[in-house]
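K.L.:
Take this sequence and fold it.
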Amino acid sequence: MNPLLEVNQLTGGYSIGRPVLHDVSFAIEPGEMVGLIGLNGAGKSTTMKHILGLLEPQTGQIRLGGKALDENPEQYRASMAYVPESPILYDALTVREHLIWSATAYGVEERTYEERLVHLAKLFHMTPHLDKAAQHLSKGMRQKTMLMSAFLVRPPLYVIDEPFLGLDPLGIRSLLTFMNRMKEEGASLLVSSHILSTIEDYCDRFVLLHHGKVLVAGTADELREKLAARGGQEARTTRLEDVFYAWVGADDEDGGELIWRD
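P.N.:
I've put the predicted structure just below:
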């Protein structure tokens, strides 16, 4: 099976000559959820913007479904849905109108739209709020509207940046349940989050970025084992959060030169 998303030796950023990302490579298989983790400024959002096509790589290549953006821009963009860290909505439009707009943009048939709308509104406890304008929504409701718009269209790939910000515990549970369902149905998800304890049991693999480079990648167990091989057997039993801090701390102690390559 070929990867759905391939990021190959990506170097890039916001200005020529001052890259944020340095030789970043990873892949996501169909039906796989990958956690993109790292400190603030590590390059997570910049990586996502390159995948979305909002930034052009200085070197390297990104392929989605075997195609680069310049080979078929329409197909490339239609193959993913993006949820940004901060909700971006039109204040005058209602929740329902945002969902209609998303369905129309992705060519979702009316009957399918209606079925998915009912399910998503119930799942995220948004049924009473469907006809509220975005300007009257709480931050959590605005985030739920963004999530519902993405999940409504069922693309092969979801790119989700800090999805839990603003959500209450019930909203977080609903989101995790639905992301897991999408994965089981064959969709791939790239999820960036600082809440490692929340995503640890849901992501199949993790890519740890540090100073714009892939510091280490693998399953939670593989990250523990690689750390244990460097620092002792006790690392095998630590939480992902502890493993994360250990990797980042070791890299900083070594002057930022410790880059894991399988």
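
K.L.:
hey, let's count contacts and neighbours off CA atoms from now on
P.N.:
Fine.

K.L.:
dump the residue contacts of residue 141.
P.N.:
126, 167 (Cα atoms under 8 Å, 6 or more residues apart in numbering).

K.L.:
what's the residue nearest the centre of the chain in contact with, if anything?
P.N.:
Nearest to the geometric centre of the chain sits residue 191, at 2.5 Å (Cα atoms, centre = their mean). Residues near residue 191 by Cα under 8 Å, 6+ apart: 33, 34, 35, 36, 159, 160, 161, 162, 163.

K.L.:
cool, residue 131 as well?
P.N.:
94, 95, 96.

K.L.:
one more to put side by side:
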Amino acid sequence: MSLKVNDLTGGYSSLPVLKNETFDVNDGELVSLIGLNGAGKSTTINHIMGLMTPYSGSITVNGIQITDDVEAYKQQIAYIPEMPVLYNNLTLREHIETTIMAYNLDVDAAWKKAHKLLKTFRLDNKLDWFPSNFSKGMRQKVMIVCAFITNAKLFVIDEPFLGLDPLAVNDLLKLINEKKQAGASILMSTHVLDTAEKYCDRFVLINNGSVNYEGTMAEIQHHYADLGDSLNDIYLALAKDDSHE
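P.N.:
As a prediction, the model looks like this:
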């Protein structure tokens, strides 16, 4: 099992945002984290990435906790944030070189992957460009390239479709499927529910920092049989109920 979140409680102040969250992502599985803005998705991801320390509970990636070995823990994870984070003074080439060093990758093998990805995302003639030259979508593609040249066991992807053109969305979904087939685990947060329903193996529905339900689409449809058939219909019905509490 790649990712296991067990009884996670945490947040930004003395009042926890997350309350006893428990879910997992298995090898070769794409799991979608679904919830309204403020439900706790980003806080969950920040804890998994080691950017925040839990008040209680545990997070393990292939049996390793960040308190066991920070470097070993983080090298198993590749992260694509909602807002691209690039270094203004580094070219695209230097971003790739930095990723190779950070993950201790074989240089030739990593560049072979990189050149293929750069061509896929139409960045192959932009290796000497700086971030100031890139659009939001191009910046997102740089993050995708850097993440997918790694040998990460767990990919954490936060709202990946924002700013991407339809062709790039399709290319990203193909990449995710390739990583799944190779045994990697993917946790994806997204509001694009029709795409999530089509491609994800399981769903974790969270609200107010707690897991409402975790399961496959068929299990969710059975559990919320009176709310509709599609993930979008069920999600909207749950959101309306929450707003009237």
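
K.L.:
how close does the aligned residue in structure 2 for the residue nearest to the centre of structure 1 sit to residue 170 of structure 2?
P.N.:
Superposed on structure 2 with TM-score structural alignment, residue 191 of structure 1 falls opposite residue 188. Counting by Cα to Cα, to the nearest Å, the gap from residue 188 of structure 2 to residue 170 of structure 2 is 15 Å.

K.L.:
Check the gap between residue 97 of structure 1 and residue 34 of structure 1 for me.
P.N.:
31 Å.

K.L.:
which of the two has more neighbours?
P.N.:
Comparing residue 97 of structure 1 with residue 34 by other Cα atoms under 10 Å, the one with more neighbours is residue 34, at 26 against 17.

K.L.:
Need the residues that contact the strand or helix carrying that one.
P.N.:
Assigned by DSSP states H and E, residue 34 of structure 1 belongs to strand 33-37. Strand 33-37 of structure 1 is contacted by residues 28, 44, 183, 188-194, 199, 202-209 when judged by Cα under 8 Å, 6+ apart.

K.L.:
so how far is residue 118 of structure 1 from the counterpart of residue 20 of structure 2 in structure 1?
P.N.:
The equivalent of residue 20 of structure 2 in structure 1 is residue 23 (alignment by TM-score structural alignment). For residue 23 of structure 1, the distance to residue 118 of structure 1 equals 43 Å [Cα to Cα].

K.L.:
So between the two, which is more surrounded?
P.N.:
In this view residue 23 of structure 1 and residue 118 are compared by other Cα under 10 Å, and residue 23 has more residues nearby, 15 against 12.

K.L.:
mean shift of the helix or strand where the more buried one lies relative to structure 2?
P.N.:
Take DSSP H and E as the rule and residue 23 of structure 1 turns out to sit in strand 21-28. Compared with structure 2 after the fit, strand 21-28 of structure 1 shows a mean deviation of 0.6 Å (mean Cα distance after the TM-score superposition for structure 1).

K.L.:
before we move on, the earlier item: part of a strand, is the residue nearest to the centre of structure 1?
P.N.:
Yes - using DSSP: H, G, I helix; E, B strand; the rest coil, the assignment for residue 191 of structure 1 is a strand.

K.L.:
What's the local residue count around the nearest residue to residue 55 of structure 2 once chain neighbours are set aside?
P.N.:
Take residue 55 of structure 2 and drop its neighbours on the chain: the residue closest to it by Cα to Cα, 6 or more residues apart in numbering is residue 10, 4.9 Å away. For residue 10 of structure 2, the tally of surrounding residues (other Cα under 10 Å) stands at 25.

K.L.:
again with residue 21 of structure 2
P.N.:
Applying other Cα under 10 Å, we find 20 residues neighbouring residue 21 of structure 2.

K.L.:
now swap in residue 19 of structure 2 and tell me
P.N.:
Quick note: residue 19 of structure 2 (other Cα under 10 Å) scores 20 neighbours.

K.L.:
My read is that it contacts residue 11, right?
P.N.:
No - with contact defined as Cα atoms under 8 Å, residue 19 of structure 2 and residue 11 do not form a contacting pair (9.1 Å).

K.L.:
now the strands for the stretch 101-250 of structure 1?
P.N.:
Secondary structure of the stretch 101-250 of structure 1 (DSSP state E, counting those that start in this stretch): strands at 157-161, 188-192, 205-210, 213-218.

K.L.:
and of these, who's closest to residue 61 of structure 1?
P.N.:
strand 213-218 (15.5 Å; Cα to Cα).

K.L.:
so how far does that closest one sit from its counterpart in structure 2?
P.N.:
Looks like 0.9 Å for strand 213-218 of structure 1 (mean Cα distance after the TM-score superposition for structure 1).

K.L.:
In structure 2, which residues correspond to that strand?
P.N.:
Taking TM-score structural alignment, strand 213-218 of structure 1 hits residues 210-215 over in structure 2.

K.L.:
measure stretch 221-239 of structure 1 end to end?
P.N.:
Length of stretch 221-239 of structure 1, first residue to last, Cα to Cα: 10 Å.

K.L.:
Do I have it right that residue 168 of structure 2 meets residue 122?
P.N.:
No - counting by Cα under 8 Å, residue 168 of structure 2 sits too far from residue 122 to count as a contact (9.2 Å).

K.L.:
between the two, who's got more neighbours?
P.N.:
Neighbour count, other Cα under 10 Å: between residue 168 of structure 2 and residue 122, residue 168 has more, with 19 against 13.

K.L.:
Please name the residues that touch that one.
P.N.:
Here residue 168 of structure 2 is in contact with residue 121 (Cα under 8 Å, 6+ apart).

K.L.:
what lines up against it once you look at structure 1?
P.N.:
Looks like residue 168 of structure 2 aligns to residue 171 there (TM-score structural alignment).

K.L.:
what do you get for residue 90 of structure 2?
P.N.:
Structural alignment (TM-score structural alignment) places residue 90 of structure 2 against residue 93 in structure 1.

K.L.:
and that match, how far is that from residue 108 of structure 1?
P.N.:
Residue 93 of structure 1 is 19 Å from residue 108 of structure 1, by Cα to Cα.

K.L.:
and if you look at residue 85 of structure 1?
P.N.:
Residue 85 of structure 1 sits 25 Å away from residue 108 of structure 1 when distances are taken as Cα to Cα.

K.L.:
before we move on, what about residue 34 of structure 1?
P.N.:
For residue 34 of structure 1, the distance to residue 108 of structure 1 - Cα to Cα - is 26 Å.
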